[in-house]
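[1] Here's a sequence, model it:
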Amino acid sequence: MSAEIKGLNEECGIFGVWQDEHAAERTYFGLHSLQHRGQEGAGIVTVQANGRLLEHKGLGLLADAFSKPEQLAQLTGPCAIGHVRYGTAGTHGIENIQPFLFHFAQEDVALAHNGNLTNAVSLRTELEQDGAIFRTDSDTEVLMHLIQRQKGADFKARLKASLREIKGGFAYLVLTKNALYAALDPNGFRPLVVGRLDNGAYIVCSETCALDTVGAHFIRDVQPGELITIDDSGYHCEPFTTETQLSICSMEYIYFARPDSTIYGVNIHQARQRMGRRLAQESPVDADIVVGVPNSSLSAASGYALESGLPDELGLIKNQYSARTFIQPTQELREQGVRMKLAAVKAVVAGKKVALVDDSIVRGTTSNYIVRLLKEAGAKSVHLLISSPPLKYPCFYGIDIENTQELMAANYTIPEMCAKIGADSLHFLSLEGLIDAIDLPSHEPNRGLCVAYFNGDYPTPLYDYAATFKQPKTATKVMQ
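    Got it, this is the predicted structure:
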């Protein structure tokens, strides 16, 4: 993370296991189910019999990082943490692939992080002035330097004190020879869950889909401001702060999380289907068929079709071997990814008025291409329906929604967006409709959701980002 803040940081997946004889393999399979959360690199760290920690990590997909059997086989030991990374700040080299492994005189410590710290630049400057030497330009490394700076011999006490110093969105896994620690920021921006295998081993990971993949039973969601300690005596929960307010990222429900995952009691597929139903109630269109943009919009499309009484058709085919365009690091790669990943089914859309359902419009690249694709395949008209409100504001808590200048809805009105995309009409789900559709069982503001990307109402101070934040041209309110 550089001193000049230009964009955002990572949306990643983390997985940890304690006391499983197949810890590395279990972590590999868990990370595979979290691959949608990061595609730039992957790594695994295990605790060896001698108490030392051993790592392997590499660039690319998990299968690329672990392309040789011996790379996984060498990671022996019953405890492990792993990470799949996507980053938009800093460099994309191997040095920024996590987990980070630190060899200290007292013991080895490994660290994996999903999220983004909003005061990392200030803390890093302060730490460097105190003599800290950073190996990477990732904000993740800040936590370890804070731990080392704390007074006191007890590692957990130093960890808790350090967690109180950092701000923003974070889900951390910290591994030592004695324990696996999991910590969630005071707003719970990023999801984190605890599960258990039939053999008694504990699992901590980003989504419940990873628990299902490795055969673990769900125990609980990690709560905002909570530190979980897992050791040979079991697992223990305690707050590291009492100043908490649930503000889980609404984009997890809209786009990021897998449909088979459940976050704070809400299944992702069912939430997206309700978004589609509400969108049909708010924005009925003159159409013959409903077509969802695969894969993350298929649930919303089914909801729109159910509510509107229109047939839900397979009008677009996704190449399952292409990368997600939202989480590609450059615009050129994003455009190439769109061309590679989608094709229209001409026999389905030709001569039809299409209600095209997608989950979001970020830069407009994908939407423009898909509308053109359907019309070239013979669609009579294409009405674009988005199952979330317009994205006008950047995220500072760990999602790849770039700066305001790159957000289409921040710079153009909805009619202008419609004209640029080439759709016959363009409709968005209302903010109220989104909150109602997700239906979190919470009494916190916005029912426990962070919706700052839509209304600029950030649940925390922006710290290092405040000075560089620029209001959208289409903003309707002043950010508090």
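[2] use CA for all of it now, contacts and neighbours both
    Will do.
[3] For the stretch 1-150 of the chain, which segments are assigned as helices?
    Applying DSSP state H, counting those that start in this stretch to the stretch 1-150 of the chain gives helices spanning 23-33, 62-65, 69-73, 120-129, 141-149.
[4] which of those helices sits most buried?
    By mean neighbour count, with neighbours taken as mean count of other Cα atoms under 10 Å, helix 23-33 ranks first of the helices of the stretch 1-150 of the chain at a mean of 24.
[5] mind putting the helices of the stretch 1-150 of the chain in TSV, distance to residue 451 included?
    Formatted as TSV, the helices of the stretch 1-150 of the chain follow (distance: least, Cα to Cα, whole Å):
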stretch	distance to residue 451
helix 23-33	26
helix 62-65	31
helix 69-73	40
helix 120-129	23
helix 141-149	27
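[6] Now show me the structure for the sequence below, then we'll compare the two:
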Amino acid sequence: MAEKILLERNIKEACGIFGIISRDSSELARKVYFGLFALQHRGQESAGIAVSYQKDKAVYYKNMGLVNDVFKEAELELLPPTTVAVGHVRYSTTGSSNVVNAQPVVFYGKKGRMAVAHNGNVVNANQIKAQMLDKGHIFQSSIDSEVIAARINYHIKDDLVGGIVAACEEFLGAFSLLVMAEGKLVAVRDRHGLKPLIIGKTPEGEIVAASESCALDAIGAEIVRDVKPGEVLVIDENLEMQSRFLKNIEPKFCIFEYVYISRSDSVLNGVSVYEARYKCGRMLAELFKIDADLVAGVPDSALVCAKGYSDVSGIPMVDAISKNRYVGRTFIQPSQSVRENSVSLKLNAFRSNIEGKRIILIDDSIVRGTTSKKIISLLRKNGAKEIHMLVGSPIVGHPCYFGVDMQTREELVGGKITKDDICKKIGADSLNYIPLECLKTACGGGGFCAACFDGNYPDSVTDDETGKFIFE
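    This is a model prediction of the structure:
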């Protein structure tokens, strides 16, 4: 018997960007479409594609909704054959959810028609925008991505790349960018490399840039390498690549990409997301030996972690929860009020598998605690005898200002109460988290931004610089 629960996930993901360039003109928009489809998990509010023609002109289409809803055959036919194209799927960390704020940002600039696709959150964009408004500049949207585009155009003299570098030196926070101009594709990561950006090559020889390697797989492209932190990588019409670098490079990759945001079949900075999550599960089994009958993971991102725990502990992994795969994911809805009223994500509990059983329940993270409480309540209603919760990340006690939509300490259960109090709040028999150092080891041991766990931010941030609606 399966009993349903409405699940309101408490974190939203990062935007997804995809770009492609070729020597010969072809229907690249269709390849961008497939790439965005593979990145749909990173944003479900809007989708857009822009294509270049005659080097200084561009055609684009963007609208609200999922990729396959925005782009039917008629919309794809509006986008002509091209040598350069960029695309974007969005969820809003800055700016409200409407079509004006959809990306790519396409504009007439000093190099003709240009386009910018952005993943991240520029925390000083509000101050930059205010300065530009004082000088007479106008804006149509309420997103930081338009500020990025405007500042790039402002700094362009004769050299496109010089303008991009000068603008990016001013930005604080997270930004992975794709810029389409002059028949070129320019891929940029901020000096910390907070958000992912990877380069690939198709069998036809086209060069691709994408947020995750799973998007390269979608069009049969092979991984070439990651864009480096602080790198401004220019790919010209001959597919030759040249790099310039920003100043003060200090790698601090967002560790939450491994925990939750990225797809498990992606590879980030040379590290398999699947392997990182699996290692976390194995470490949890070594750290927390619990007498139980079965292990269960919360779909989808915690399933790999649960497998790791089961393999080491010898306790069988059983389907306790089933996810309805024919509905959307409420945790990337644009506001908490919409998430709470949405029925776009449901979980089912299997009574026959869990009745009378002691369960080790594994999830990737606990943010507000409301989801964990509902799941545990559901399992108890279906006969679970004990529920011991393990989490594949440390306590989330600090806001994220760099592109994950958990921007105030007040909304984080780990920012207000102790671990024991969280355990009582969610109704578990026990609760334990993986230590941060273990998580870092599982993710390759490199330099990370783990500010949501330890409060150590890579850039100085104040509350008045942040907030989703600061431009509205």
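[7] TM between them?
    After superposition, the two chains reach a TM-score (TM-score structural alignment, normalised by the length of structure 2) of 0.92; 455 aligned residues with a Cα RMSD of 2.0 Å.
[8] quick revisit: figure out which of the helices of the stretch 1-150 of structure 1 is closest to residue 81 of structure 1.
    Ranking the helices of the stretch 1-150 of structure 1 by distance to residue 81 of structure 1, with Cα to Cα as the measure, places helix 23-33 first at 6.8 Å.
[9] which bit of structure 2 covers that closest one?
    Using TM-score structural alignment, helix 23-33 of structure 1 lines up with residues 28-38 of structure 2.
[10] how much does that stretch stray from structure 1?
    By mean Cα distance after the TM-score superposition for structure 1, the fitted stretch 28-38 of structure 2 averages 0.3 Å away from its aligned residues in structure 1.
[11] burial of residue 23 of structure 2, as a residue count?
    Around residue 23 of structure 2 there are 16 other residues, counting by other Cα atoms under 10 Å.
[12] Tell me the residue in structure 1 that is farthest from the middle.
    Centroid-distance maximum for structure 1: residue 351 at 38.1 Å, with Cα atoms, centre = their mean.
[13] Kindly state which residue of structure 1 is aligned to residue 274 of structure 2.
    In structure 1, residue 274 of structure 2 lines up with residue 269, judged by TM-score structural alignment.
[14] For the stretch 1-150 of structure 2, which segments are assigned as strands?
    Listed in chain order, the strands of the stretch 1-150 of structure 2 (DSSP state E, counting those that start in this stretch) span 2-6, 16-26, 46-53, 57-64, 82-90, 105-109, 112-122.
[15] so which of those strands is the most packed in?
    The highest mean neighbour count among those, using mean count of other Cα under 10 Å, belongs to strand 82-90: a mean of 31.
[16] now residue 438 of structure 2: how far from residue 166 of structure 2?
    38 Å (Cα to Cα, to the nearest Å).
[17] If you could redo that for residue 291 of structure 2, that was the one I meant.
    For residue 291 of structure 2, the distance to residue 166 of structure 2 equals 58 Å [Cα to Cα].
[18] before we move on, the earlier item: element containing the match of residue 274 of structure 2?
    Here residue 269 of structure 1 sits within helix 268-282, counting by DSSP states H and E.
[19] Name the next helix or strand following that helix along the chain.
    Defined by DSSP H and E, the subsequent element after helix 268-282 of structure 1 is strand 289-292.
[20] which bit of structure 2 covers that following strand?
    Aligned by TM-score structural alignment, strand 289-292 of structure 1 falls on residues 294-297 of structure 2.
[21] what's the mean gap between the matching stretch and the aligned bit of structure 1?
    Superposing on structure 1 places stretch 294-297 of structure 2 at an average distance of 0.3 Å from its equivalents, by mean Cα distance after the TM-score superposition for structure 1.
[22] So what's the gap between that stretch and the chain middle?
    26 Å (Cα atoms, centre = their mean, to the nearest Å).
[23] which residues are in contact with that stretch?
    Contacts to stretch 294-297 of structure 2, defined as Cα atoms under 8 Å, 6 or more residues apart in numbering, come from residues 303-306, 309-310, 315-321, 357-363.
[24] Just the ones of the residues you listed in strands?
    Among the contacts of stretch 294-297 of structure 2, the members found in strands (DSSP state E) are 321, 358, 359, 360, 361, 362, 363.
[25] Onto which residues of structure 1 does stretch 359-373 of structure 2 map?
    Under TM-score structural alignment, stretch 359-373 of structure 2 corresponds to residues 354-368 of structure 1.
[26] picking up where we left off before, starting at the chain centroid, how far to the match of helix 23-33 of structure 1?
    17 Å.
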